[in-house]
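Asks: show me how the following folds:
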Amino acid sequence: MKDLVAIVRNQHLFAPGETVVVAVSGGADSVALLDILTRLEDEGLHLVVAHLNHCLRGAESDADEKFVSDLATRHHLPFLAIRVDVASFAAAEGFSLEDAGRQARYAFFHEVAKRRGATSIAVAHHLDDQAETVLIRLLRGAGGTGLSAMSASGDSLIKRPLLQVSRAELELYLNSRELTWRTDSTNSDTTILRNSIRHELIPTLRKYNPRISERLAATAEILAADEELLEHLTCSAFERLASQDDDAVVFGVAALLREHRGLRLRLYRHGLHELRGDLMRIALTHLEAIDHLASTGRPNASLKLPGSLRVERCYDRLSFTCAAPPTVQRWEQLVPGEGCYRLENGMMLTVGLVQRPDDLATGSRNIVYLSADNTPFPWLVRPFAPGDRFTPLGMKGSQKVKELFINQKLPLHERSRVPLVFSEGEIIWVAGMRVGEKGRVTSATGAVLRVEILEITP
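Replies: Model (predicted):
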């Protein structure tokens, strides 16, 4: 039997002492994942168990929640759960039950990570899930980006330590450890596409290749490596060919048309992602329509795309914008000293004097320590404005705040939400992102301020 603990450890997905949210449904995969992570003793991980009750199976769903709660208790781990009426959510938003459940789960896991200062979210996707995902995307129509499927270290904190492990190997592990798990009765419902692929299509494909799941997962890994290279080339071309401001991405048509069609389509995807932060409902037909707009002889024409996106050709300029961009509110707020301050963007800023900690790393981007001597009150807090510059901690010379946003891949529509904190006219913190050099705490620093920014919902 494979040493699954060694397989997870050797991927080096987690930093020593890291806080990790573990998504546990109660099924075999997630129970095995939690058990493996608790055995990474050298890493000293701080685990938080999170469970979303989908409210789809009545008493069975409630029993799953109770099972996971008891599991967390046995491991002496914190447990957080939430109940979501996924059926109502799906009906209201026009999603399938599977898509609605996925969106609800990941929104909850990210919220738990934010509250607990976690820097990773561990989910239990394994090799067979990877194979099924490749087939689903192939059937729905996907290019290299989609067929590369899932990665062990994904975007937005997600980690998938079990992608090298099959479902059968996980069950062997659980049996060897005498661990029990819950079985979701809906997993046998073949009217659900993923279940149909698992129970009907893959067994048929095994007649042609008994190791079809391993081969599909290996194909996804090869495509992911290719995708990484192509994305690097796309980013380099985007920097060379595109210009950005607060609410638009602009290409020069003549230079754009000198590039290969495949790169142009990737550039359009990249530009749309920069504007909106995702590519939901953007299909190949939309990218081809943009390319036709760029190459047509008409000097002025436009397209409307899903998600309030608009692409406009005006002579030699191809502009990507939001058709109805949100109104950016300009506000300023004085912070005279310690206390809690409700900001006009709905966030809360808390400031308090503390003893200088031995370790300045807080584990959360929303909490920082600043030198009180070098950052005298009153402070000014306001949103980002074009032209803002600061000196990031550990650097010499100034940098545009806009460049920080671009490097952090912060979508354009989110940038006005980031508060900037000023002392004596100089940025001391781009809240939630980067401390300014002016606020540096050193061994010679006297008074220290602990500063936190919190999202507040109405």
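Asks: drop to CA atoms for contacts and neighbour counts, all remaining ones
Replies: Noted.
Asks: distance between the ends of stretch 160-174?
Replies: 18 Å (CA to CA, to the nearest Å).
Asks: now do the strands in the stretch 1-150 of the chain.
Replies: 19-23, 46-53, 79-83, 120-122 (DSSP state E, counting those that start in this stretch).
Asks: next, format those as JSON lines and append mean neighbour count and distance to residue 295.
Replies: What follows is the strands of the stretch 1-150 of the chain, written out as JSON lines (neighbours: other CA atoms under 10 Å; distance: least, CA to CA, whole Å):
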{"stretch": "strand 19-23", "mean neighbour count": "25", "distance to residue 295": "47"}
{"stretch": "strand 46-53", "mean neighbour count": "23", "distance to residue 295": "48"}
{"stretch": "strand 79-83", "mean neighbour count": "16", "distance to residue 295": "50"}
{"stretch": "strand 120-122", "mean neighbour count": "26", "distance to residue 295": "44"}
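Asks: sequence B follows; please return its structure for comparison with A:
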Amino acid sequence: MAPGERPGQGRDYAWQQWIVRLKDSAEQRLLWHEEDTIVVAVSGGPDSMLLLCALHELIEQREVDGRGRLIVAHVHHGFRSRESDEEALFVEREAQKLGLPFVMTRVDAPGLAEQRGLNPQAAARELRYTFLQDVAQRYDASHIALAHHADDQAETVLMRMLRGTGSTGLAGMAWKREEGGLTYIRPLLHMRKTDILEWCAMRNIPYVTDSSNTKRDYTRNRLRLDILPLLENENPQLVSALCRMADTLRDEADWLEEETHRLFQRHVKTVNNDEGSPFVSHAGSGYLLDRKTFCNTHVALQRRLIKLILNYLTREAEQIDFDVIDTLRNAAAREHPSTWRMDVSRDVAFVREYDRLLWLRQDVSASDDIRCVKSLTIHRTSTSGHLSLPLNNSMLHWMIRAAADRDATSNMRHLIDSSDSSAGPRVRGRAWEAQFDADTLCWPLHVRSRQPGDRMRVQGLNGSKKVQDMFVDAKIGPSLRSFIPIVTDHNGQIVWVPGVRRSDVALVQPSTQYIIHFVLEGGAHAST
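Replies: Just a heads-up that it's a prediction; the model follows:
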């Protein structure tokens, strides 16, 4: 102690210096601004209690008055009933001492783990993050502060290495990440656990001890208690080395992530936004990517693009390992088979359909679903007309003309192009048009979805052919087949499958007097 220095004065100075360094570190990494409201996840352990006290000190010293505050959030996970009750009361009392709002929730992590087939830690994490997001929304907070430290980082990197992961997994936890309009920050990620305990002792910061941290039932605990100490005998600076490696890989991962997002924005569509087809399928339920575009992308971005798509579709994306990602990548890249399907998680399926790659939510991803849609009727008319097809949000136009009227086809085009429709890009090509002898058709006509066993007498082919086989020949993916309209005559005979083939029924002959000309116009293309 220096001459004239009161007991504890040196500790106060050291604490203030540490607070300054913490603030400088946060500013360097742009973790938060003085006016930000921050939800602090506080379990009651030494890590979260030190973080709470440090952030409170910074809030008290802030230069922006009336703005920026802390919200204390605590989760009772339901693992250790009485002990968890005591921890919740402890955190509430400490929040009251600091004059901070306290919010708590009780969740059933063991029940969710059993229901969803998750490990208990994964279930607890999902419930915890959902609660923190709700609290942030309730208090209009922009940031959520987490108390992970350097030892946690080293354990995370080792655990992912043991399970098998790519460079993104080895990058560990980020100092800062954006998700769902919130910023998650980890201000203590550079600190060793021993330093945290020393600061708690020096500042008399109270905390509770989680008895489950000593149980070797969990992988993370075994790494902390057994593996890391053993490895540190070989390299005493192992934790620092692992954290340094994670920081380096994180910087590289951030750049690759930006490239992946750009790739996603340019080439990935929602499944109802496929400009190559007039059919709207599974609206808003998944994502679609051209296979050739995917194959022309560097393999490093292929893996990241798959993971990004899965992140958008399921909360279980973090649990999907490297082997699953590479299985999907290889299935997309190889030439055969041309159609392939795999359940990626409980709620997401991957489907390859020729040159289409789809990631679909399971509740709507049945690969060969038969849709039961009421048939629509077209009565004989002497004028033009159109019919809206809710089956795929497309429009069927027709015009009856005298066979000698050579200008009728251009009139048909003008009629469609000038129609008041929000149908987006027009479908062009002979497959989407058909002409019939209007007098030899068996009226009225009907438009329906396909049915099991459908067959058609194909123009230029002896006998009939299964519609299912026609879809395969035309390389129409299973997820689209139930959205393709089937046009039949009054006897139920299929006369036309738009986009595929027409039948040999009512062919236009030299003797034909009146021709009916059909054009299928593409459905609405929703944007994301």
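Asks: would you pull the TM-score for this pair?
Replies: The pair, once superposed, lands on a TM-score of 0.66 when counted by TM-score structural alignment, normalised by the length of the first structure; 329 aligned residues with a CA RMSD of 2.5 Å.
Asks: returning to that earlier point: okay, the strands of the stretch 1-150 of the first structure in a markdown table with distance to residue 277 of the first structure next?
Replies: Shown next, in a markdown table, are the strands of the stretch 1-150 of the first structure (distance: least, CA to CA, whole Å):
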| stretch | distance to residue 277 of the first structure |
| --- | --- |
| strand 19-23 | 24 |
| strand 46-53 | 25 |
| strand 79-83 | 26 |
| strand 120-122 | 20 |
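Asks: between those, which gets nearest to residue 219 of the first structure?
Replies: strand 120-122 (23.2 Å; CA to CA).
Asks: and the closest one, what does it pack against?
Replies: strand 19-23, helix 97-116, strand 158-159 (3 or more CA pairs under 8 Å, 6 or more residues apart in numbering; DSSP states H and E).
Asks: mean deviation, the first one versus the second structure?
Replies: Meaning strand 19-23 of the first structure. Compared with the second structure after fitting, strand 19-23 of the first structure deviates on average by 1.1 Å (mean CA distance after the TM-score superposition for the first structure).
Asks: what residues does residue 307 of the first structure make contact with?
Replies: The neighbours of residue 307 of the first structure, taking CA atoms under 8 Å, 6 or more residues apart in numbering as the test, are residue 281.
Asks: looks to me like it is in a strand.
Replies: No. With DSSP: H, G, I helix; E, B strand; the rest coil as the criterion, residue 307 of the first structure is assigned coil and is not in a strand.
Asks: for the most centrally placed residue in the first structure, which three-state class applies?
Replies: By CA atoms, centre = their mean, the mean C-alpha position of the first structure lies nearest to residue 156, the distance being 2.0 Å. State at residue 156 of the first structure, reduced to three classes by three-state DSSP: coil.
Asks: separation between it and residue 118 of the first structure?
Replies: Taken as CA to CA, the span from residue 156 of the first structure to residue 118 of the first structure is 11 Å.
Asks: same deal with residue 232 of the first structure?
Replies: 28 Å.
Asks: so those two - more neighbours on which side?
Replies: residue 118 (22 against 11; other CA atoms under 10 Å).
Asks: apart from its neighbours in sequence, what residue is nearest the equivalent of the more buried one over in the second structure?
Replies: Alignment note: residue 118 of the first structure maps to residue 141 in the second structure; criterion TM-score structural alignment. Nearest non-adjacent residue to residue 141 of the second structure, counting by CA to CA, 6 or more residues apart in numbering: residue 37, 4.7 Å away.
Asks: now do the same for the one you found: its match in the first structure.
Replies: Using TM-score structural alignment, residue 37 of the second structure pairs with residue 19 in the first structure.
Asks: do residue 350 of the second structure as well
Replies: Checking TM-score structural alignment: residue 350 of the second structure goes with residue 311.
Asks: please report how far its match lies from residue 421 of the first structure.
Replies: 35 Å.
Asks: residue 44 of the first structure too?
Replies: Where residue 421 of the first structure is concerned, residue 44 of the first structure sits at a distance of 35 Å (CA to CA).
Asks: of the two, which one has the most company?
Replies: Higher neighbour count among residue 44 of the first structure and residue 421: residue 421, with 24 against 16, using other CA under 10 Å.
Asks: the more buried one: what's it in contact with?
Replies: Counted by CA under 8 Å, 6+ apart, residue 421 of the first structure has contacts 379-382, 427-431.
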